[in-house]
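>>> got a predicted structure here, sequence first:
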Amino acid sequence: MTFWLGLTVISFFSEKGQLCHMCKFLFFLIIGFFFSCLAEAQQRTLTFLTFNIYHGENPYHAGESNLAEVAALIQKYQPDFVALQEVDSMTVRSASSQGGRKVDLAAELAELTGMHGYFAKAIDFSQGGYGEAILSKWPLEFSTISLPTPMGGEGRSMAFAKVEFSDGKEFIFAGTHLCHEFEANRNAQTEEIIRQLLRHELPVVIAGDFNFEPNERAYGILSKDFLDAALLLNASPAATYPAEAPTSRIDYFWISQDLRGTVISIEVLDVDFSDHRPILMKLKMD
């Protein structure tokens, strides 16, 4: 419609023999505006959330479930993708805060929020499993990647998903929870995460509880290949742990170098029904 309007204007003034050069300028201005709007429409604004949910229990009220609050938070902000840490599946432990019922927390939250859920088991635990989870507005191709523990201790994993849009564009979304005990484990796990993510040669968003602060070696290892998303907008990002009065920044969104310039906003949310605060991020992606 804009195109034919431009032609009509030019035809009219050409026939009159007046201001033809001005009409051509207006025509190309209109066409430029049209294609600019089209390009803007083709960009996607995606919302991401990461949250360590303390195995579905409120840490400040023992035996009390926090699933309803977690689900309400997700419904409030409507993220497209969610990375969850400290997720139980059918454990005796989580049953104590879920009315005596063994629950797959990822599946329960997926049902409560209308999203698709995936549980990435890191270890067998309490007659069930313990690990990470991803929630997505769309069904995705999910997988679980085990992470090394050279010093022993609790096993860790990375939940991994390949996201493909209808126009063929792809990116990787992953969530993880690194070792809280041994620095050598965190270093090895970080190196394995980098190896696994870079081999796909796709844009990457990875989120989670990394259990390291910016002055630690693992942070430096990861920052060689990925960008700390919060630092792109704020030179002094907010702490995330403990939730009641945060003093440590150990939860992050990291993005691949090719996503530099896509971060619209990133915010640590002020909630205290887990021992970590969640982080909400928005990206504009082609």
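Thanks, I have it.
>>> drop to CA atoms for contacts and neighbour counts, all remaining ones
Will do.
>>> give me the neighbour count for Lys121.
Per other Cα atoms under 10 Å, the neighbour tally for Lys121 reads 24.
>>> work out for me the element it sits within.
Using DSSP states H and E, Lys121 sits within strand 116-125.
>>> in the protein, which helix is the longest?
helix 20-42 (DSSP state H).
>>> neighbours of the closest residue to Ser14 other than its chain neighbours, how many?
Distance criterion Cα to Cα, 6 or more residues apart in numbering; nearest residue to Ser14, sequence neighbours excluded, is Cys20 at 5.6 Å. Per other Cα under 10 Å, the neighbour tally for Cys20 reads 17.
>>> let's bring in a second one:
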Amino acid sequence: MRIMTYNVHVWYDNDGQFKLQEMIDLIKLLKPDLLCLQEITKHGLTEFVKQTGFTKVFKYHSVAILTNIENVEELSPPSNTRNYYPRFATVKVPLGDGKEFFLTCVHLDYKVETNRMKEIKQIKKHLSCLNADAAQVWAGDFNALTLEDYSDVVLNEITSVRRKNNWEMPKNDVSTTMKADGFECSWALVDRPPPVSTCRFDTHIDYIYINQDFRKIFEVTKVEHHGSTASDHSPVIADFKLIQTDDTEEESGDQ
């Protein structure tokens, strides 16, 4: 199972060049089973889907989940309010033998951690309908740092750059909350292979988080922060292997 997240920056690269075709070619090469996109536009998505061949598209505002897996279902989308414009979508992915997991495509606020924490709270509230032992994946642009991803020297450099540009100082609240809720960064689980960065500011802000119940079903085998420069974000690709149980082994033997 290959899950991928990609902030496509409305199909433009960091230099303002339209890169839709390059992104399409990249997806055709990488062949994700489930693709989470952020910062999409309708006109680009239509051509993207046409050329990549995805048969199921679950779009909500500027985020989308694309797949060819049969019987994937969308959870009821979140509601807009005057002060809340949600940027997430969730689908249920059946695996057979009564197993399933839930994939949430996430795009959090880029400005301040307090806003991101409010959005995390809203997502959790929306997903409170799920069973306590539901296997979950949250993938997307979290716009949040994990401080342990960096050495003291690098973190000091990040802090200095942010101070000079009057940006928010490095925060760890989102990643701490995700961990407290039983989620782990899949990239960290495979010992953080380089490069660290997933965006033009040389920081890691795009994640594929998996919870403990998902890890009972799948083993993470590889995670890559891809080097493509078609967007101002790097694609994050995670490969997972279904854990064989006695039931699945017997089922495989019967086929």
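Thanks, I have the structure now. All values reported here derive from a predicted model rather than from experimental measurement.
>>> still on that earlier bit, structure 2: matching residues for the longest helix of structure 1?
On structure 2, no counterpart of helix 20-42 of structure 1 exists by TM-score structural alignment.
>>> mind listing residues that contact that helix?
Thr2, Phe3, Gly6, Leu7, Val9, Ile10, Phe13, Ser14, Asp286 (Cα atoms under 8 Å, 6 or more residues apart in numbering).
>>> do that again at 7 Å, thanks
Phe3, Gly6, Val9, Ile10, Phe13, Ser14, Asp286 (Cα atoms under 7 Å, 6 or more residues apart in numbering).
>>> which one of those residues has the most neighbours?
Most surrounded of the contacts of helix 20-42 of structure 1: other Cα under 10 Å gives Ile10, at 21 neighbours.
>>> which helix or which strand is home to the residue sitting nearest the centre point of structure 1?
What sits nearest the mean C-alpha location of structure 1, by Cα atoms, centre = their mean, is Phe48, with 3.8 Å. Using DSSP H and E, Phe48 of structure 1 falls within strand 44-52.
>>> quick revisit: can you pull the buried residues of the longest helix of structure 1?
Neighbour-count burial for helix 20-42 of structure 1, counted by 16 or more other Cα atoms under 10 Å, picks out Cys20, Cys23, Lys24, Phe27, Ile30.
>>> do stretch 185-194 of structure 2 as well
In stretch 185-194 of structure 2, counting by 16+ other Cα under 10 Å, buried: Cys185, Ser186, Trp187.
>>> the last one contacts Val223, correct?
In this case it means Trp187 of structure 2. Yes - contact criterion Cα atoms under 7 Å: Trp187 of structure 2 and Val223 qualify, at 5.4 Å.
>>> the aligned residue in structure 2 for Phe173 of structure 1 and Asp33 of structure 2, how far apart?
Taking TM-score structural alignment, Phe173 of structure 1 has Leu103 as its aligned residue in structure 2. Note on Leu103 of structure 2: its distance to Asp33 of structure 2, by Cα to Cα, to the nearest Å, is 12 Å.
>>> which of the two has more residues huddled nearby?
Neighbours per residue (other Cα under 10 Å) separate Leu103 of structure 2 from Asp33, with Leu103 holding more: 25 against 15.
>>> got the buried residues for the helix or strand that contains that one?
Taking DSSP H and E as the criterion, Leu103 of structure 2 maps to strand 99-107. By neighbour count on 16+ other Cα under 10 Å, the buried set for strand 99-107 of structure 2 is Glu100, Phe101, Phe102, Leu103, Thr104, Cys105, Val106, His107.
>>> repeat that for stretch 113-126 of structure 1.
Thr113, Met115, His116, Gly117, Tyr118, Phe119, Ala120, Lys121, Ala122, Ile123, Phe125.
>>> with that, I have no additional questions.
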